[in-house]
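Novice: just need the structure, nothing else, for what follows:
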Amino acid sequence: MTRQASSVAEVIRSANRDRRGALVGYLPVGFPDLDTSVEAAIAMARSGADVLEFGVPYSDPVMDGAVIQEATQTALAGGFRLAHVFEAVRRVREAVDVPVLVMTYWNPVVQYGVDAFARDLAAAGGAGLITPDITPDSADEWIAASEAHGLDRVFLAAPSSTDERLGLVSRSSTGFVYTVSTMGITGERAELDAAARGLTARLREQGAELACVGIGISTAEQVAAALEYADGAIVGTAFVRALRDGGVERLAETVASIAQGTAR
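Specialist: Model (predicted):
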């Protein structure tokens, strides 16, 4: 199949033309239950999220902070199955014209079958995968499957990465490069690590066209600060907490508030 232009990159470029940049919003599939997670994702899109990031609940979420870990454990306890990911993506895409990426640890994809996962995600209308625990040099099978099925592959770049590694990540990623703002697990922080700015500059030097900063962003002010140097800001914990504490209505209000950081 001929690879299509990245809908994720197109949306981010548009946000950079029209506003300061893009807002990428994360929620786990199946939290607090499947139907509510679908409703919540649709509400996020309608409240100002430019790109949606659906997380796959996993039994050993080494990169996630306490709020997201708690949410994914709730989803697993509620009977989450991998098939729910494709159902959720399909239902969201039927309701809103916003690209949906799936963020997943690599083991569930391997267990499902890499090409089969790519095929079923594409069939559901998904845009691609964010893969926090696999590097491009270990991802030949996924790179081939993403090309075959027209999916984006978003790899992570960390402040500890060498320039050589950043070059590989930049060349191998499509959609954008996920720029890890601080070393460690996801969550909210009062101030973003200055390493994010330096890392984004290093990625640009290595050829990265689009970079979105995640891990630690939870306010409109932090979104605005990140968009001074990055193309998009990724918010997770603040949205999961809003959904947990106040349901879809609170989530929609929180997304709208944080999205104000993308305004010029």
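
Novice: only C-alpha atoms for contact and neighbour calcs from this point on.
Specialist: OK.

Novice: list the contacts for I42?
Specialist: Residues in contact with I42 (Cα atoms under 8 Å, 6 or more residues apart in numbering) are 92, 95-96.

Novice: quick check: longest helix of this structure.
Specialist: Of all the segments assigned as helix in the chain under DSSP state H, the longest by residue count is helix 237-259.

Novice: count of neighbours near the nearest residue to R90 once chain neighbours are set aside?
Specialist: Of all residues not flanking R90 in the chain, A124 sits nearest, at 4.6 Å (Cα to Cα, 6 or more residues apart in numbering). Neighbour count of A124, defined by other Cα atoms under 10 Å: 19.

Novice: list the contacts for R91?
Specialist: If you count contacts by Cα under 8 Å, 6+ apart, R91 has them with V38.

Novice: am I right that D50 is in contact with L23?
Specialist: Yes. Using Cα atoms under 8 Å, D50 is in contact with L23, at 5.4 Å.

Novice: the more surrounded of the two?
Specialist: L23 (29 against 24).

Novice: wasn't that one part of a strand?
Specialist: Yes. Assessed with DSSP: H, G, I helix; E, B strand; the rest coil, L23 lies in a strand.

Novice: ok so, going back, how about the longest helix of the chain: buried residues?
Specialist: For helix 237-259, burial by neighbour count (16 or more other Cα atoms under 10 Å) applies to 237-244, 248, 250-256, 258-259.

Novice: swap in stretch 68-83?
Specialist: By 16+ other Cα under 10 Å, the buried positions in stretch 68-83 come out as 68-69, 71-76, 80.

Novice: tell me the SS of the residue positioned nearest the centre of the chain?
Specialist: The centroid of the chain falls nearest to E53 when counting by Cα atoms, centre = their mean (3.9 Å). Secondary structure, three-state DSSP: E53 is strand.

Novice: and for comparison, fold this next one:
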Amino acid sequence: MSKIQKAFVNGKAFIAFLTCGDPSLDVTEQLVYAMVEAGADLIELGIPFSDPTAEGPVIQAANMRALAAGTTTDRIFELVRRIREKTDIPLVFMTYANVVFSYGAERFIKTAAAIGMDGLILPDLPFEEKEEFDPLCKQHGIDLISLIAPTSHDRVAMIAREASGFVYCVSSLGVTGVRSQINTDIGSMIELVKAQTNVPCAVGFGISTPEQAADMARVADGVIVGSAIMKIIAQYGEGSVPYVADYVRSMKAAIRPVQDRTTSSKAML
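Specialist: Below is the predicted model:
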């Protein structure tokens, strides 16, 4: 069992996303510690990119602010080294294939492993092209996280069979962003995955309220939130840490009753 999978052992996992460097790397570091304290089980660290095609307006704007502030991949690696001195929470990089290519795939993945990263998500990497990165990830003990989308039912079984870490279930078509409601049949997607693998399934894209988180936690092993967190950071900037901590606490609390009910149901079987 990988370190990422251990994040799901104690029930429903809350996975939080941050764009590194927005509003500064120092604030990003403080946000990580605050989210750990508030109950996050796994944190995705976004490496900013000038053309983040999978992102909606909120995270696109965060990427631009981070780049304008001078955020670089090397500076993010230094950030992770500092974080690893204080917490062992599972950490995953989320970025784009071009970022890894331009840095040098082997150098990037080897360094990520050396500083204590546990996984890598590349939303623009087609499953058919994963062989450019997957062998290097396996060599260095990094989980390359697979994504499945609502339109990829025919491919879900194939993707699930080779999944590692967790399967990232995209809840909605389009880019990331807060949505008032999620209409995708997530349960059916997850059933297809579970027929092929025991790797946990976490749902992301569009989840922003405790009610949505609870709904998703009833069918999934974890809930991923990014845009709603970055929206708070956009609003409060340097003073965003306590507001993000309160938000994470409320989202974890929303999925905990689901977790407790699931545990109780299993105990009665």
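
Novice: circling back to that earlier point, dump the residue contacts of the counterpart of the residue nearest to R90 of the first structure in the second structure.
Specialist: A124 of the first structure maps onto I115 in the second structure, with residues paired by TM-score structural alignment. Neighbouring residues of I115 of the second structure by Cα under 8 Å, 6+ apart: 77, 80-81, 84.

Novice: what of G187 of the second structure?
Specialist: Counting by Cα under 8 Å, 6+ apart, G187 of the second structure touches 219-220.

Novice: so the counterpart of I233 of the second structure in the first structure versus L129 of the first structure, what's the distance?
Specialist: Aligned by TM-score structural alignment, I233 of the second structure pairs with L243 of the first structure. The gap separating L243 of the first structure from L129 of the first structure is 23 Å, by Cα to Cα, to the nearest Å.

Novice: re the thing from before, quick one: which of the buried residues of stretch 68-83 of the first structure is nearest P57 of the first structure?
Specialist: For these, the residue nearest P57 of the first structure by Cα to Cα is T72; the value is 4.7 Å.

Novice: am I right that that closest one is in a helix?
Specialist: Yes. Looking at T72 of the first structure with three-state DSSP, it is inside a helix.

Novice: got the contact list for the corresponding residue of the second structure for it?
Specialist: In the second structure, the residue equivalent to T72 of the first structure is N63, according to TM-score structural alignment. Residues near N63 of the second structure by Cα under 8 Å, 6+ apart: 19, 22, 48-50, 52.

Novice: the second structure: which residue goes with A225 of the first structure?
Specialist: Matched to the second structure by TM-score structural alignment, A225 of the first structure sits across from D215.

Novice: in the helix or strand harbouring its match, which residues are buried?
Specialist: Secondary structure from DSSP states H and E places D215 of the second structure in helix 210-217. For helix 210-217 of the second structure, the neighbour count (16+ other Cα under 10 Å) marks 210, 212-217 as buried.

Novice: just put these in JSON lines and tack on distance to T151 of the second structure.
Specialist: Formatted as JSON lines, the buried residues of helix 210-217 of the second structure follow (distance: Cα to Cα, whole Å):
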{"residue": "P210", "distance to T151 of the second structure": "26"}
{"residue": "Q212", "distance to T151 of the second structure": "21"}
{"residue": "A213", "distance to T151 of the second structure": "22"}
{"residue": "A214", "distance to T151 of the second structure": "24"}
{"residue": "D215", "distance to T151 of the second structure": "21"}
{"residue": "M216", "distance to T151 of the second structure": "18"}
{"residue": "A217", "distance to T151 of the second structure": "21"}
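
Novice: which position in the first structure pairs with V80 of the second structure?
Specialist: Aligned partner of V80 of the second structure by TM-score structural alignment: V89.

Novice: pretty sure that match is touching D97, no?
Specialist: No. Between V89 of the first structure and D97 there is no contact under Cα under 8 Å: 11.5 Å.

Novice: compare neighbour counts for those two and give me the winner.
Specialist: Shown here are V89 of the first structure and D97; by other Cα under 10 Å, V89 has more neighbours (27 against 13).

Novice: give me every residue that touches the more buried one.
Specialist: Contacts of V89 of the first structure by Cα under 8 Å, 6+ apart are 38, 54, 100, 121, 124-126.

Novice: the residue nearest to F117 of the first structure when sequence neighbours are not counted: neighbouring residues, count only.
Specialist: Residue nearest to F117 of the first structure in three dimensions, not counting chain neighbours: V109, with 6.3 Å by Cα to Cα, 6+ apart. Close neighbours of V109 of the first structure, defined as other Cα under 10 Å, add up to 17.

Novice: for the one 10 residues further on, same thing?
Specialist: Residues within reach of R119 of the first structure, counting by other Cα under 10 Å, total 18.

Novice: so who does it touch?
Specialist: R119 of the first structure sits next to H149 when contact means Cα under 8 Å, 6+ apart.

Novice: check which helix or strand covers it.
Specialist: In this assignment (DSSP H and E), R119 of the first structure forms part of helix 114-124.

Novice: equivalent analysis for P123 of the second structure, please.
Specialist: Counting by DSSP H and E, P123 of the second structure is found in no helix or strand.

Novice: okay, it and V175 of the second structure: tell me how far apart.
Specialist: Distance from P123 of the second structure to V175 of the second structure, by Cα to Cα: 10 Å.

Novice: between these two, which contacts overlap?
Specialist: Listed as contacting both P123 of the second structure and V175 by Cα under 8 Å, 6+ apart are A54.

Novice: more crowded one of these two?
Specialist: It is P123, of P123 of the second structure and V175, that has more neighbours when counted by other Cα under 10 Å, with 20 against 16.

Novice: quick one, helices of the first structure?
Specialist: Secondary structure of the first structure (DSSP H): helices at 7-18, 34-47, 66-77, 83-95, 106-112, 114-124, 140-149, 163-172, 195-205, 220-226, 237-259.

Novice: got the buried residues for the fourth one?
Specialist: Yep, that's helix 83-95 of the first structure we're talking about. By 16+ other Cα under 10 Å, the buried positions in helix 83-95 of the first structure come out as 85-93.

Novice: how close does that helix sit to the second structure?
Specialist: Superposed on the second structure, helix 83-95 of the first structure shows a mean distance of 1.8 Å to its aligned residues (mean Cα distance after the TM-score superposition for the first structure).

Novice: just give me the match in the second structure for the residue nearest to F117 of the first structure.
Specialist: Checking TM-score structural alignment: V109 of the first structure goes with V100.
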